[in-house]
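S.K.: Here you go, sequence then predicted model.
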Amino acid sequence: MAVLVTGVAGFIGFHVARTLLARGEEVVGIDNLNDYYSVALKESRLAELRPHNRFSFHKLDFSDDVTLMETLRDAGIDRIVHLGAQPGVRYSIEHPMAYAKANLVGHLSMLELARHTPGLKHFVYASSSSVYGGNAKQPFAETDPVEHPVSLYAATKRADELMSVSYAHLYGFPQTGLRFFTVYGPSGRPDMAVWLFTEALFQNKPIKLFDDGRLLRDFTYVDDIVAGVLAVLDGPPNGERPHRLYNIGNNKPEPVTKLLEIIEQAAGRKASVISEPMQPGDVPATYADIDAIRRDHGFEPTTPLEVGVPRFVDWYRRWRGL
């Protein structure tokens, strides 16, 4: 039987699929390869996965429920890792309909696929730390109220969680939502701070620090994220409680200024900095309480910023041929 990974050409989806293949799983990947960021980067990830004889890929948009069902009806899937989505807080300000299609209609399409998949063992899906909005209490815990999102992106992710709760109640198949906290690492997303800072540094362009650099983020290395995703995938909730939510983060908020300092050290360059005000939809800090996922699945992040960021910078040099 196979694991379906949506967004398989995306950052986290690629790393999850690669690790599943490495442990001997059969993986079915889907992605629509949209141009939100470099399609060439997405294709390069797929190029690493395609040689595996246990990997198959379908280019499709999972918000198209008819095509989704027709394509995957006989794919032999028994687990789903739904990571595909329209990401980005700031992009949602200017392109709201992209989020309605991918994150709302798309999530519902995936839930429909899941409930019509005989013998489905587990449906794991990506949520986001953004659902906590501007919560003042730190660290963010899964029991905290999340009814005041400050971006459309956050609102769609919270809606996904609620849809999953209803489907778990109605149809009983096990589901787990994961609230990711600022994931970074090799082959990362070009719209994230780690990439943006590194690229600006190598291009001798100024780097924008929002809120005068006072922002705090719980930066989480992708290998730690993948370990958590697979641990959760392998431990579905029981029948009495078919839906669960977990934070998955590094459990250590770091100043964005520290991120920049480590990038400067790894690149051997000094940045020119421009201070900018806080952006609409942004929050001053994120900080994951990971007691629940630690207790239930043994999750323990092991990669500090000082180790993970130089790995990204090394990868970026190779990617750009520097």
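M.R.: Here it is on my side, so go on. Residues are numbered from 1 along each chain as shown.
S.K.: hey, let's count contacts and neighbours off CA atoms from now on
M.R.: Will do.
S.K.: and P255, what does it touch?
M.R.: Contacts here follow CA atoms under 8 Å, 6 or more residues apart in numbering; on that basis P255 touches G213, R214, L215, L216, R217.
S.K.: One more to weigh against that first structure:
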Amino acid sequence: GTFELLEAARAYPPKHMLLASTSSAYGANTDMPYQETVKADHQMSFYAATKKSTENMAHSYAHLFDLPITMFRFFTVYGPWGRPDMALFKFTKAILEDKPIDVYNYGDMKRDFTYVEDLVHAIRLLIDAVPVRPENGEVEEGDSLSPVAPYRVVNIGNNDAVQLVDFIEAIENATGKKTERNLMPMQAGDVPATWADASLLKRLTGYAPQTAVPEGVASFVRWYRQYYNA
């Protein structure tokens, strides 16, 4: 699918092509917060591997056809209108229905939860941050701009690693209900923690996501109750 989009862009070049990747591309890296300039070669899931592959494909098109491309690495996006199979939806539904929830790695997990409105605002600002092929291959320190193409990778995250149990407590507080937790081992292909270094985003746009988890979760639960009449 990404190849077809890149072929379309080659035929009809856009002013700036923006594609979604994932924080999962960092894979087995343990040095946090994750910076876009670190090596990311050990993806832990096939999903992450496909996303890293699309980054590589996009870079080659940017180099060969001078297409300005920015790849976004999203960090655990949550909020209204999200996917019902994701943790926040499943947890909220179960808690409101007085059902237990499955908590992986026995609750010892951290995520850089990023509220959807912050994500959208960051994307809108990055539209105007068009990468330019650097002269003489020189790139400023801390910038993920390619030395040979108008191509850049940008983290979009809240710049904060939050414990999963704290995220669950925020849902309980927003719903006014406690839940039973089924503590489970780690799922294959998952990672114990993610944490974005969002300094490049701030440098390019002057903006950094800032919605705290309790605030974002409460907003989601209000939407959920209204939308599903729960």
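M.R.: That came through, no problem. None of the values given here were measured: they were computed from a predicted structure.
S.K.: Got a TM-score for the pair?
M.R.: The TM-score (TM-score structural alignment, normalised by the length of structure 2) is 0.92; 216 aligned residues with a CA RMSD of 0.9 Å.
S.K.: Of the contacts of P255 of structure 1, just the buried ones, ChimeraX syntax please.
M.R.: Burial among the contacts of P255 of structure 1 is assessed by 16 or more other CA atoms under 10 Å; the matching ChimeraX selection reads:
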select :213,215,216,217
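S.K.: Okay, and which of the contacts of P255 of structure 1 map to strands?
M.R.: Among the contacts of P255 of structure 1, the subset assigned to strands under DSSP state E consists of L216, R217.
S.K.: State the distance from the spatially most central residue of structure 2 to Y106 of structure 2.
M.R.: With distances taken as CA atoms, centre = their mean, structure 2 has F74 as the residue nearest its mean C-alpha position (1.6 Å). Using CA to CA, to the nearest Å, F74 of structure 2 is found at 25 Å from Y106 of structure 2.
S.K.: about what we covered before: just the contacts of P255 of structure 1 now: which is nearest E261 of structure 1?
M.R.: Nearest to E261 of structure 1, judged by CA to CA, of the contacts of P255 of structure 1 is G213 at 11.7 Å.
S.K.: ok so, going back, any idea how far the aligned partner of the residue nearest to the centre of structure 2 in structure 1 is from Y125 of structure 1?
M.R.: Using TM-score structural alignment, the equivalent of F74 of structure 2 in structure 1 is F180. Distance of F180 of structure 1 to Y125 of structure 1, computed by CA to CA: 10 Å.
S.K.: Please apply the same query to Y184 of structure 1.
M.R.: Separation of Y184 of structure 1 from Y125 of structure 1 (CA to CA): 18 Å.
S.K.: Identify the spatial nearest neighbour of M57 of structure 2, chain neighbours not counted.
M.R.: Among residues not flanking M57 of structure 2 along the chain, F3 sits closest, at 7.5 Å (CA to CA, 6 or more residues apart in numbering).
S.K.: which position in structure 1 aligns with the one you found?
M.R.: Aligned counterpart of F3 of structure 2 in structure 1: L108 (TM-score structural alignment).
S.K.: same question, D118 of structure 2
M.R.: By TM-score structural alignment, D118 of structure 2 lines up with D224 in structure 1.
S.K.: count of residues packed around R133 of structure 2?
M.R.: Residues contacting R133 of structure 2 under the criterion other CA atoms under 10 Å number 21.
S.K.: Let me know the secondary structure of it.
M.R.: coil (DSSP: H, G, I helix; E, B strand; the rest coil).
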